[in-house]
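Q: what follows is a predicted structure for the sequence shown.
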Amino acid sequence: MTPAVNIAKKAKIPYTLHSYTHDPASASYGEEASEKLGIASDRVFKTLVAQIDSRELVVAVIPVSSMLSMKQIAKAAGGKKAEMAKGTDVERSSGYILGGVSPLGQKKRLRTFIDASAQDFPTIYVSAGRRGLEIELAPNDLKMVCSAEFYDLRG
């Protein structure tokens, strides 16, 4: 299993795995998961990594139907400016490949912020650590396991 699933097991939180056949031609991993699993795109969350003030990497978990606000993630992290992290930096710090980055079980633990809209649902879906595999869990369980904070991150 992936490090993400192992973390959920170790924490003894309830979760459900959902898999689908990933299409390499898919332009959006999150939208693909939403479509193939038949789940509303505001309930499927993507894991993005941003760089704050050209120094610190942080994780943002937002609905696939939304855009990450650089202003909001900078504010959440207590910085002035944010930009998307380079793909190579994301893969190196997380241990996952792009399109399969999970907020759970990252190689290097980064400060994590979950969009506040996650609290509107009993469960949400995030990557389970590889393309074509999603883990469904309660937003508060994700918050606890990742030592995350809820924050309005959308633009």
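A: Good, I have the coordinates.
Q: drop to CA atoms for contacts and neighbour counts, all remaining ones
A: Fine.
Q: how about the helices in the protein?
A: Defined through DSSP state H, the helices belonging to the chain, from first to last, are 3-11, 29-37, 70-76, 87-94, 139-146.
Q: export these as CSV, with columns for mean neighbour count.
A: Putting the helices of the chain into CSV (neighbours: other CA atoms under 10 Å) gives the following:
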stretch, mean neighbour count
helix 3-11, 16
helix 29-37, 20
helix 70-76, 20
helix 87-94, 16
helix 139-146, 18
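Q: looking at these, which is nearest to T21?
A: Between T21 and those, the tightest spacing by CA to CA is seen for helix 29-37, at 8.3 Å.
Q: now the strands: where do they sit in this structure?
A: In the chain, the strands defined using DSSP state E lie at 16-19, 45-52, 56-63, 82-84, 111-115, 124-130, 133-137, 149-151.
Q: check it against this one:
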Amino acid sequence: MAKKEVKTNAMRILDREKIIYSHQGYEADGFIDGVHVADKLGLSHELVYKTLVTQTKGREYFTFVIPIEEELDLKKAAKAVGEKALEMLPLKDLTKVTGYVRGGTTSIGMKKNFPVIIQEDAKKLEHIYVSGGRVGTQIKLSPIDLQKVTKGEFKEVVIDHD
């Protein structure tokens, strides 16, 4: 008998919202960074995005979706969400705050709907890959659909490499 496909919460949300996506699995015994995930799946690094969660001193949370080879500019990120300062969410708090584990975090279907900012350049792409909500799963969808389902905004938030 064929093994039943197990959908993640993120996939169920995309199904419910009638958003077209596909997903790919990969072998993982734990956290693998986005560059290695892209390499494992034979994907262009420019198309694979990682999800980062930040917080204010007052414990307000913001989610950023940026290319795997880029670094979040915390000053630009804070300005993008109208805050004075942001810091990365400590890893020990990730699952408690988002419901996801490191390497399986996606902006789709977190415990609460935190504001989502997607790196501006994503708008130019036909599709991107983001975590599917668990380690070992990537979702391919249009950046516009990701923006719709997360009620996100496109803004410039990565470090300039000029």
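A: Now that the structure is in, tell me what you want to look at. Everything quoted here is computed from the prediction, not taken from an experiment.
Q: for H18 of the first structure, which of the helices of the first structure is the nearest?
A: Each of the helices of the first structure has some distance to H18 of the first structure by CA to CA; the shortest is helix 29-37, at 7.6 Å.
Q: now do the closest one: which range of the second structure does it align onto?
A: Alignment of helix 29-37 of the first structure against the second structure: residues 33-41, by TM-score structural alignment.
Q: roughly how far does whatever residue of the second structure lines up with D120 of the first structure sit from R102 of the second structure?
A: When the structures are aligned by TM-score structural alignment, the residue of the second structure matched to D120 of the first structure is K124. Counting by CA to CA, to the nearest Å, the gap between K124 of the second structure and R102 of the second structure amounts to 27 Å.
Q: so those two - more neighbours on which side?
A: Neighbours around K124 of the second structure and R102, counted as other CA atoms under 10 Å, are more numerous at R102. The numbers are 19 against 10.
Q: give me the most central residue, the first structure.
A: With the centre of the first structure defined as its mean C-alpha position, the nearest residue by CA atoms, centre = their mean is T47, 2.5 Å away.
Q: trace that residue over to the second structure, please.
A: Matched across to the second structure, T47 of the first structure falls on T51, judged by TM-score structural alignment.
Q: next, the contact list for that match, please.
A: Contact criterion CA atoms under 8 Å, 6 or more residues apart in numbering gives 63-66, 105-107, 130-131 as the residues in contact with T51 of the second structure.
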